[in-house]
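Peer 1: sequence first, predicted coordinates after that:
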Amino acid sequence: MLVKQIMSTPAVTIGPSATLREAVGTMLEEQIGSIVVVDPGMVGIVTRSDILRTQHQTGLSLEELRVQDAMTSEDVVKVSPTNGVDEAAEAMTEHEVKRLPVFEGIDLVGVVTMNDVARCLPDRVDEIRRTLKRKNKDGW
């Protein structure tokens, strides 16, 4: 099975100067756990955990903080819609992430999540979760 068969599309995006309050509102409205940050191309990704961690560490309100304050911008792992789901699961395990932007050339075409992978490869999800738990025990 290929990533394009299980990914969410279109990817929900937000600009880096948007407030974290706006990001949370979008996540709630779209019922998603992350947003791809674009300016105009992809510059990062921001997740619920990123937002919580940043707000807790700074003590500032979500209206005072910007998406760029919380997003992951370096080494964001990407996959292609023609990659196999197993390859996406391997990338998640190797890079200790739950979400991968999907690019076709330079175009953002979707997002694939651990939940998407779980529907196809439930055995792989346990492996990814174990890896992520080790990461969290080591300080995020």
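Peer 2: Great, that's in hand. Numbers count the residues shown, from 1 in each chain.

Peer 1: switch to C-alpha atoms for all contacts and neighbour counts from now on
Peer 2: Fine.

Peer 1: need the contact list for the most centrally placed residue in the chain.
Peer 2: When CA atoms, centre = their mean is applied to the chain, the residue found nearest the centroid is R99 (3.8 Å). For R99, the contacting residues are S34, M92, V111, V112, T113, M114, by CA atoms under 8 Å, 6 or more residues apart in numbering.

Peer 1: take the one below as the second:
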Amino acid sequence: MTRSVHTISRETTACEVAVLFAEHTIGSTVVVAPETGEVTGIVTESDIMQQVAAGADIESVRVDSFLSAPVITIDSSENIHTAADVMKDHSIRRLPVVDDGDLVGILTTTNLTHYLPRLRKTILRERNERSGQ
């Protein structure tokens, strides 16, 4: 997972999010309640593009009018297989990771793609150890 997650509040404008995406080369941001730190939504590049395509005034439209909610999250104690299943079952590409309700990271399909070669090596090593090789 990526541990440094950029977060915003519901009052952030679409334009501010677009700038955040460009400055940090990211494709999503998690919306949190400033008072509690509770994850309340997620905004992606696609969400911003839909606003642009719809002719929205991105300088003034706030993310609370188009963010995705409720957010599917996963506890940090879960394994990678469970996370991949959650992403597949919910057809999502970004999965915020929480620890006792606090945001600690985000898992993306890109993270999973980078993990696959390591997972393959682990599976092959375990298979070889079981077969006595």
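Peer 2: Yep, it's here. What you are looking at is a predicted structure, and each value in this text was computed from that prediction instead of being measured.

Peer 1: quick revisit: if I look at the residue nearest to the centre of the first structure, how far off is I32 of the first structure?
Peer 2: Distance of R99 of the first structure to I32 of the first structure, computed by CA to CA, to the nearest Å: 11 Å.

Peer 1: G105 of the first structure now?
Peer 2: Distance from G105 of the first structure to I32 of the first structure, by CA to CA: 24 Å.

Peer 1: got it, and T47 of the first structure?
Peer 2: Taking CA to CA, one finds T47 of the first structure at 9 Å from I32 of the first structure.

Peer 1: for the first structure, which helix is longest?
Peer 2: If each helix of the first structure is counted by residues according to DSSP state H, the longest one is helix 122-137.

Peer 1: if you count neighbours, what's buried in that helix?
Peer 2: Within helix 122-137 of the first structure, the residues that count as buried by 16 or more other CA atoms under 10 Å are R124, V125, I128, R129, T131, L132.

Peer 1: can you count the residues close to whatever residue of the second structure lines up with V109 of the first structure?
Peer 2: Counting by TM-score structural alignment, V109 of the first structure corresponds to V104 in the second structure. Neighbour count of V104 of the second structure, defined by other CA atoms under 10 Å: 17.

Peer 1: contacting residues around the closest residue to V104 of the second structure other than its chain neighbours?
Peer 2: Of all residues beyond its chain neighbours, the one nearest V104 of the second structure is V98 (5.4 Å), with distances taken as CA to CA, 6 or more residues apart in numbering. Going by CA under 8 Å, 6+ apart, V98 of the second structure touches T73, I74, D75, S76, V104, G105.

Peer 1: could you pull out the strands for the first structure?
Peer 2: 13-14, 34-38, 42-47, 99-104, 107-113 (DSSP state E).

Peer 1: pick the most buried one from those.
Peer 2: Counting by mean count of other CA atoms under 10 Å, strand 34-38 has the highest mean neighbour count of the strands of the first structure, with a mean of 24.

Peer 1: so where is that one in the second structure?
Peer 2: Counting by TM-score structural alignment, strand 34-38 of the first structure lines up with residues 28-32 of the second structure.

Peer 1: the matching stretch vs the first structure, average offset?
Peer 2: Superposed on the first structure, stretch 28-32 of the second structure shows a mean distance of 0.5 Å to its aligned residues (mean CA distance after the TM-score superposition for the first structure).

Peer 1: noted, bye for now.
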